[in-house]
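S.K.: The sequence isn't on hand, but the structure is:
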């Protein structure tokens, strides 16, 4: 395209104006802009006049690590007390617990219960949807994640859905529901196979209260649509690809 006609147009922005528009702001200008902002609002798309903050956006579960001596525990309890007083959020003592090594003397565990007022628990426990455990992986540790997927399937099982609708739910709802957890914490392969088996049962449906015959295995159904599959990847393959992507970045 010939753009020679632009040369005949008048310049509306002078060289001095262009220099002022492209230069970096001075420290005083940044300070004046920040001081002029409303302290009860956050930045919007244009940097100013954002919505008022009325909720603390953070995870409501925390894992704290400390030593078992009296000084460290008392210091932690004082910090938790300051947090409750300053932010107005109270810690739920019924849901709060502490965990020590399995070989810790009972006397120390009793002292910790007395100093904190919290109950004692043991591994495994769930933190932000992920099972936290000690030792080797067990299938039972990931049963809660599998149950969430199965409950989701049960909610859609009784509805009349076309094969294309079921394929869309599997790819964009069921698989993505727990994929980020599996990437953060690689589960046993058996747990993945059990979930994929439920995907196949959901796709082929039920008849007279019995699971319909699977005319194709889940591995074959996971091929791309151009090759006759549903386009949904095998769980294990998706996890490995995401792990490689995170490692490459």
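M.R.: Happy to help now that I have it. Every value quoted in this text rests on a predicted model; they were computed, and no experiment measured them.
S.K.: contacts, neighbours, all on C-alpha from now
M.R.: OK.
S.K.: Burial check on the closest residue to residue 217 other than its chain neighbours, number of neighbours?
M.R.: Closest residue to residue 217 apart from its sequence neighbours, by C-alpha to C-alpha, 6 or more residues apart in numbering: residue 200 at 7.8 Å. For residue 200, the neighbour count with other C-alpha atoms under 10 Å is 22.
S.K.: Which positions within the helix or strand where residue 200 lies qualify as buried?
M.R.: Using DSSP states H and E, residue 200 sits in helix 189-204. Going by neighbour count (16 or more other C-alpha atoms under 10 Å), the buried part of helix 189-204 is 191, 192, 195, 196, 198, 199, 200, 201, 202, 203, 204.
S.K.: Redo these as JSON lines? Include distance to residue 74.
M.R.: Shown next, in JSON lines, are the buried residues of helix 189-204 (distance: C-alpha to C-alpha, whole Å):
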{"residue": "191", "distance to residue 74": "41"}
{"residue": "192", "distance to residue 74": "43"}
{"residue": "195", "distance to residue 74": "45"}
{"residue": "196", "distance to residue 74": "48"}
{"residue": "198", "distance to residue 74": "49"}
{"residue": "199", "distance to residue 74": "50"}
{"residue": "200", "distance to residue 74": "54"}
{"residue": "201", "distance to residue 74": "54"}
{"residue": "202", "distance to residue 74": "53"}
{"residue": "203", "distance to residue 74": "55"}
{"residue": "204", "distance to residue 74": "58"}
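S.K.: What helix or strand is the most centrally placed residue in the chain located in?
M.R.: Among the residues of the chain, the one closest to the centroid is residue 180, at 6.4 Å (C-alpha atoms, centre = their mean). If you go by DSSP H and E, residue 180 is part of helix 175-184.
S.K.: Name the residues that touch that helix?
M.R.: 129, 130, 145, 149, 235, 239, 242, 243 (C-alpha atoms under 8 Å, 6 or more residues apart in numbering).
S.K.: returning to what we had before: what is the orientation angle of the helix holding residue 200 with helix 175-184?
M.R.: For helix 189-204 against helix 175-184, the angle by axes from the mean of the first three to the mean of the last three C-alpha atoms, to 10 degrees is 170 degrees.
S.K.: Which strands and helices lie in contact with helix 189-204?
M.R.: helix 143-157, helix 163-169, helix 218-221, helix 235-248 (3 or more C-alpha pairs under 8 Å, 6 or more residues apart in numbering; DSSP states H and E).
S.K.: Comparison target, given below:
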């Protein structure tokens, strides 16, 4: 019988999660940092940075945000790294942050740049999943959740019982 030292990944997610959520998500943070460091700030103008941030960096955690609620500290760290990249003049120098991150995440029509606020985006994705639980009660994955977490009730009365999965706790 063969055994695994490291179980690997399935759909870019670790097959086994540890107890520490931040530790479990470290691989996303590392991938984002590798992308940011791969592009030198001096090679991209502001328009190029905007495209890189919107199309690559903010899209990387999208799949996992559909499944689990990211810790606020994790979202803040990612946003801080993106802001540092956005405002940096050249190389590793720190740039002056001329506007708050909250104002940059506003839509362009409201004077922002339209960058995603990861916390709000994460909640929107999870609300979509909760809606799918309510609208597709016959889906296999919904029936599985129902049999485990709310066998005698409905989604609205379900609670996060002790030992519930990170995915289930994220939906509540």
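M.R.: That came in fine, so what should we check first? All values reported here derive from a predicted model rather than from experimental measurement.
S.K.: still on that earlier bit, the helix holding residue 180 of the first structure vs the second structure - mean distance after superposition?
M.R.: When the second structure is overlaid, helix 175-184 of the first structure sits 1.4 Å from its aligned residues on average, using mean C-alpha distance after the TM-score superposition for the first structure.
S.K.: So which bits of that helix are buried?
M.R.: 175, 177, 178, 179, 181, 182, 183.
S.K.: Kindly present the residues you listed as JSON lines, with separate columns for distance to residue 228 of the first structure.
M.R.: Formatted as JSON lines, the buried residues of helix 175-184 of the first structure follow (distance: C-alpha to C-alpha, whole Å):
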{"residue": "175", "distance to residue 228 of the first structure": "20"}
{"residue": "177", "distance to residue 228 of the first structure": "25"}
{"residue": "178", "distance to residue 228 of the first structure": "26"}
{"residue": "179", "distance to residue 228 of the first structure": "24"}
{"residue": "181", "distance to residue 228 of the first structure": "29"}
{"residue": "182", "distance to residue 228 of the first structure": "27"}
{"residue": "183", "distance to residue 228 of the first structure": "27"}
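S.K.: In the second structure, what sits opposite the residue nearest to residue 217 of the first structure in the alignment?
M.R.: Using TM-score structural alignment as the criterion, residue 200 of the first structure maps onto residue 83 of the second structure.
S.K.: and what of residue 74 of the first structure?
M.R.: Correspondence of residue 74 of the first structure to the second structure, assessed by TM-score structural alignment: none assigned.
S.K.: Counting neighbours, what do you get for residue 74 of the first structure?
M.R.: 14.
S.K.: can you pull the contacts of it?
M.R.: residue 115.
S.K.: what kind of secondary structure is it in?
M.R.: The three-state label given to residue 74 of the first structure by DSSP: H, G, I helix; E, B strand; the rest coil is helix.
S.K.: Quick one: neighbours of residue 78 of the first structure, just the number.
M.R.: A count of nearby residues for residue 78 of the first structure, using other C-alpha under 10 Å, gives 12.
S.K.: what about it, which helix or strand?
M.R.: helix 70-87.
S.K.: picking up where we left off before, in the second structure, what sits opposite the residue nearest to the centre of the first structure in the alignment?
M.R.: That one, residue 180 of the first structure, aligns with residue 63 by TM-score structural alignment.
S.K.: Also residue 153 of the first structure?
M.R.: Using TM-score structural alignment, residue 153 of the first structure sits opposite residue 36 in the second structure.
S.K.: Would you agree residue 201 of the first structure is in contact with residue 210?
M.R.: No. At 10.0 Å, residue 201 of the first structure and residue 210 do not qualify as touching, with contact defined as C-alpha atoms under 8 Å.
S.K.: rewinding a little: and the next helix or strand past the helix holding residue 200 of the first structure?
M.R.: Next along the chain after helix 189-204 of the first structure, taking DSSP H and E as the criterion, comes strand 206-207.
S.K.: chain center to that following strand, what's the gap?
M.R.: With C-alpha atoms, centre = their mean, to the nearest Å as the basis, strand 206-207 of the first structure stands 35 Å off its chain's centre.
S.K.: Please apply the same query to stretch 227-244 of the first structure.
M.R.: 20 Å.
S.K.: Could you do stretch 23-32 of the second structure as well?
M.R.: In this view, stretch 23-32 of the second structure has its centroid 10 Å away from the chain centroid, taken as C-alpha atoms, centre = their mean.
S.K.: Residue 213 of the first structure maps to what in the second structure?
M.R.: With TM-score structural alignment as the criterion, residue 213 of the first structure lines up with residue 96 in the second structure.
S.K.: In contact with its match, which residues?
M.R.: 87, 88.
S.K.: if we go to 10 Å?
M.R.: Under the criterion of C-alpha atoms under 10 Å, 6 or more residues apart in numbering, the neighbours of residue 96 of the second structure are 84, 86, 87, 88, 89.
S.K.: what's the spacing between the second one and residue 114 of the second structure?
M.R.: Read it as residue 86 of the second structure. Distance, residue 86 of the second structure to residue 114 of the second structure, using C-alpha to C-alpha, to the nearest Å: 13 Å.
S.K.: Likewise for the third one?
M.R.: Separation of residue 87 of the second structure from residue 114 of the second structure (C-alpha to C-alpha): 15 Å.
S.K.: likewise the first one?
M.R.: Relative to residue 114 of the second structure, residue 84 of the second structure is positioned 17 Å away (criterion: C-alpha to C-alpha).
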